[in-house]
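K.L.:
My questions concern the predicted model and sequence given below.
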Amino acid sequence: MVEPAQKAAPAGARPGLRRSVGFYGLMFVSLGSIIGSGWLLGALKAAKVAGPASLVSWVLTAVIMATLALVHAELGAAYPVAGGTARYPALAYGVLGGFVGGWVAWLQAVALAPVEVEASLEYLDNVGWIKQHLNLLSPSGTLTASGFAWATVLMAIFTLINLVGVKLLSESNSATVIWKTAVPVLTVVVLLSLRFHPGNFTAGGGFAPHGAHGIFAALPVGVVFALQGFEQAVQVGGEARDPQKDLSRAIIVAMVIGTIVYLLLEVAFIGALDPAALLKGWDNPIAQGSFGPYATLATLAGAGWLSYVLYADAFVSPAGTGMLYLGTSARLSYAMGRERSLPKGLGKVNLRGVPVWSIVLSFVVGEIAFLPFPSWQSLVSVITSATALMYAFAPVSMIALRRRDPDRERPYRAPMPRVLAPAGFVAANLIIYWGGFDTTWKIMIAVVIGFGLFLVARATSSAVERLPIDWKAAQWIAPWLAGHVLIGWLGRYGESGNLNALPEWLDLLVVIAFSLAIFYWAVNVAVPSDKVRAAIERESLELAVQS
């Protein structure tokens, strides 16, 4: 049976994370991650690609995310440890499997904090006084010296809040999330009541002007990005007061609220557009462009006051999400430091239970991300594919751990696991494919770089600290990643580099068949039960294991 470790640690043991976050804190951590810059941008970007059928994109994404959320709910309740998405695969597939899962999770989390900060500044740059006096952005969309300075100030504030501890992070986020949820709901009510054109849902080429391809292509350009984040409650599971009771409820409630809000926003957005702007199609449905579309619609609806609220929220929502992701990325590097797959200093906490060096690392990487790299829009697909890779580890880990650790108390059990788990794995793989070949190969290069860092960390650790690599358990990972590069190259999605050789629908069948083959291979080669128990024992400061 697994219970929260509320007993005193053994004498001489290193300090552990403190369990101080309740249900609402956990739920707000997930919901605050779901509602960020995505709500202000997602509807426009999805409509450009799929037209009114973007509603189908949101429903499809909601189903996919709900499937994966249920898997994470079971794992989070059964194994309540910090940086859970890095440690579930470590339990099931050993140190190498855990590192790959943790590395892609860390990549997307550490990139999201600066991306959300930059989104905040890009929105603010639309305000006349700020644009004139602060000059935050260059013509190409990258940060100016002034923009970099203000971005650094925001990152520093996020870092200080995280350094104080997860309780302050949770409490600060809870207040922010109430605002972040209220503003989109207010926007929906105002637009639906003042400016709604039902004919827009069949204008500009019909309900689905770009067919099924447009529906699927909309997922990686902002839809999945908007709805991701439910797993953030899992990342702070090692600091949950009652994880067995609260984690699963927090994840599911946050996912339901986020899905309802985003669907209503898309309906309100499409209905509020000027019908004349759709006569030439959906390539540019609103003249305002990518930033500030809801503020423009509010003004056209005669609710100019709402545009000021939206510009304020355009700063608060992304900034609040950035603060969360800086903290959760630190929990992931902390988890990999504990496993010695990254330098061990990252796995240490201070006397107040705060992973200081992991938080500092997230700040430093965030500062590097502010350099003249691609804009928010260009990074969304990369982050989405990295997130899908992270999500894919959860279903195989859940089934493997059910088989290898059957006596574990599971306060929440995902329904129909034999269907849900492979379906979740397939769904995550489809998101990777829809992200396009030009995104997939970049993510795979990042994984190879991470493997190099993994080897360096092992080479600089003592033999006593190095955990043995179970190569057999991790044998499926390299073919899985390489297979995605090959299918993406042959496939139909991406802006450059792919051959477009696979016919429509046949390409999806290829991805599904490939995913199922990898899933059952992975489940069957997981580490044996005694190694799972040994891995859990190493987490004894966070998991109280009783026979």
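P.N.:
Everything's here; your move.
K.L.:
CA atoms for contacts and neighbours, from now on please.
P.N.:
Fine.
K.L.:
And the contacts of the host helix or strand of E537?
P.N.:
When elements are assigned from DSSP states H and E, E537 belongs to helix 529-538. Around helix 529-538, the neighbours that count as contacts under CA atoms under 8 Å, 6 or more residues apart in numbering are A90, L91, A92, L401, R404, D405, L543, V545.
K.L.:
after the helix or strand harbouring the third one, next one along is what?
P.N.:
Spelled out, that is A92. Using DSSP H and E, A92 sits in helix 84-124. Remark: after helix 84-124, the chain's next helix or strand is helix 128-133, criterion DSSP H and E.
K.L.:
hold the first one in mind and look at this next one:
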Amino acid sequence: MTAISTKGGTTAGSRHLQRDVGFWGLMFVSLGSIIGSGWLLGALNAAKIAGPASILSWVIAAAMLLVLALVHAELGGAYPLAGGTARYPLFAFGPLAGFTAGWMAWLQAVTIAPIEVEATLSYTAHLSWVAKNVTLLNADGTLTAAGIGIASVFMLLFTIINIVGVKMLSDSNSIAVIWKTLVPLLTVVVLLTLTFHSGNFTAGGGFAPFGAHGIFAALPAGVVFALQGFEQAIQMAGEARNPQKDISRAVIVATIIGTIIYLALEVAFIGALTPSNLVHGWLNPIGAGDFGPYATIASAVGAGWLAVVLYIDAVVSPGGTGLVYVGTTSRISYAMGHERSVPGFLSRVSLRGVPIWSIITAFIVGEITFLPFPSWSSLVNLVSSATVMMYGFAPVALHALRKQDADRARPYKLPAWKILSPVAFVSANLIIYWATYQADWKICASLVLGLIIFAATRASLPAERRVNLHLKSAMWVWPWLGGLLIIGNFGQYGGNGAIPNWWDLVVVIVFALAIYYWAITLAMPKEDVATAVEAEAEIEYPEALEAA
């Protein structure tokens, strides 16, 4: 087993994750994950689906994700371990529930880096000088052989930086995030100054031309994808210098900054559109075939210099996010390797103090993702669904651990947690429902592959090393996921529409609350929770117990 030393050194034949990341590094990891390809493409996708009311989509998503972020902030401070999203459900409900959450976390994280790279190539492929020299995309939006080659170079660069060490990852990401934050803010200022048509907010059928359905449908079609990523500081907790103090602050600050930037961008985008493009609706608000919305608008209003900056940012922003996700993906598989939920070699740490085989695995899976799968716009629903399923485990785990591990020090405490924790779980369930039935069943189907890996790994262990799965404590997970699929099949978002509008939301909310409070009753006994927490902390982060 591997341990973490206070100074990131090594002891008697063991190697350790290096604790080199401070508050700013953690905050930039989360903020860098939030500001990726979503800022370049999210506003356009949302406007096509919801019209001007897409502003409400961002507000709703921000409110829901902020509550989920606050839940994760408490858990991250109380249990500062690498790959935390895979560990909180384990502490509360046992290894099987922990693996299910961890699999969802790994599945969404491992696909984001290649999706970000694909977004970069999709954005730049529309430049005339690029199109004349190389064809990056097929007609259906998938990558050509040349596109896969260039994408592979990006992934290899991300992998090398991560292998060099966490400090290089943190430092290089911090530089990228400063750029990634300034460019969107500059774009907002320029567009609001040079062109703003207030009439656009009621054009093309009024403020909400697609009604409430459009507002909700826009959430998983790019809005949630853009705002997600706050948990990345938590995944790096095992390498934080002062995790109890810094993790919660990093998560909260990054989420607030990201929310403000995205809301401002949507307002500026809608106000900057050419009114004549909206006469016939919101299908092509910047013109058919255009993929780079802000660059197109900047060129149209005479700010060609800004268009150049935006095309540079089309490489920097998604690239920076991809860099972070290769790193944090490896921390999730590292955590599951420690727990022997997946093969143990994934938890091996290199001489530089990084989970080397987990990083290489992230690279290999990323390469597979570049094969002819759906385009950026088609993939975000799938990723959003997997992400929010992962988020959904946290509120239930928080409530259970508040009861079964009540004496643990919590540097940050979720205010009004008995209200906000179930609200966070309901929020996650609604977003999963809005992600469409088609996306949800594909993600749940992928869980079958994960469970096969889990079962094979467990079977390979000597009998004395097979820990109790606590099947009773995990039994709520399958009715939860199965119930969401049934509701989705009969719902308004990719289903057959048998459940009427608004009643479908009532059904999801009631179902979510029933699962939430049932799950709390199934939490492991206090002594088993304490044993699970102590075992993980002793293996990886002995100071965590002392601080608590």
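P.N.:
Received the coordinates, thanks. Since this is a predicted model, take the numbers as computed values, not measurements.
K.L.:
mean deviation (superposed) between the helix holding A92 of the first structure and the second structure, please.
P.N.:
In the superposition with the second structure, the average deviation recorded for helix 84-124 of the first structure is 0.6 Å (mean CA distance after the TM-score superposition for the first structure).
K.L.:
so which of the contacts of helix 529-538 of the first structure comes closest to W129 of the first structure?
P.N.:
Distance ranking of these against W129 of the first structure, using CA to CA, places A90 first at 50.7 Å.
K.L.:
I figured that closest one was touching G97, is that so?
P.N.:
Yes: in this structure, A90 of the first structure is within contact of G97 by CA atoms under 8 Å, at 5.7 Å.
K.L.:
show me what contacts W480 of the first structure?
P.N.:
Contacts of W480 of the first structure were listed using CA under 8 Å, 6+ apart, and they are I518.
K.L.:
returning to what we had before: show the subsequent helix or strand relative to the helix holding E537 of the first structure.
P.N.:
Using DSSP H and E, the helix or strand that follows helix 529-538 of the first structure in sequence is strand 543-545.
K.L.:
just checking, what packs against that following strand?
P.N.:
The contact analysis (3 or more CA pairs under 8 Å, 6 or more residues apart in numbering; DSSP states H and E) places strand 543-545 of the first structure against strand 2-4, helix 529-538.
K.L.:
quick one: which of the ones you listed is nearest G214 of the first structure?
P.N.:
Per CA to CA, nearest to G214 of the first structure of these: helix 529-538, 43.1 Å.
K.L.:
and that closest one, how far out from the chain's middle?
P.N.:
Between the centre of helix 529-538 of the first structure and the centre of its chain there are 28 Å (CA atoms, centre = their mean, to the nearest Å).
K.L.:
Which stretch of the second structure is it matched to in the alignment?
P.N.:
Per TM-score structural alignment, the counterpart of helix 529-538 of the first structure in the second structure is residues 526-535.
K.L.:
Show me which positions of the matching stretch end up buried.
P.N.:
K526, D528, V529, A530, A532, V533, E534 (16 or more other CA atoms under 10 Å).
K.L.:
which residue lines up with N496 of the second structure in the first structure?
P.N.:
N496 of the second structure maps onto L499 in the first structure when the alignment is built from TM-score structural alignment.
K.L.:
Just list the residues touching its match, thanks.
P.N.:
Applying CA under 8 Å, 6+ apart to L499 of the first structure gives the contacts W489, L490, G491, R492.
K.L.:
same thing but 10 Å
P.N.:
With contact set as CA atoms under 10 Å, 6 or more residues apart in numbering, L499 of the first structure has these partners: F437, I487, G488, W489, L490, G491, R492, Y493.
K.L.:
T142 of the second structure: how many residues sit nearby?
P.N.:
20 (other CA atoms under 10 Å).
K.L.:
and what of the one 3 residues further on?
P.N.:
Other residues near A145 of the second structure number 15, with proximity taken as other CA under 10 Å.
K.L.:
Go through the lengthiest helix in the second structure and flag the buried ones.
P.N.:
Longest helix of the second structure, by residue count under DSSP state H: helix 304-338. Buried residues in helix 304-338 of the second structure, counted by 16+ other CA under 10 Å: 306-307, 310-311, 313-338.
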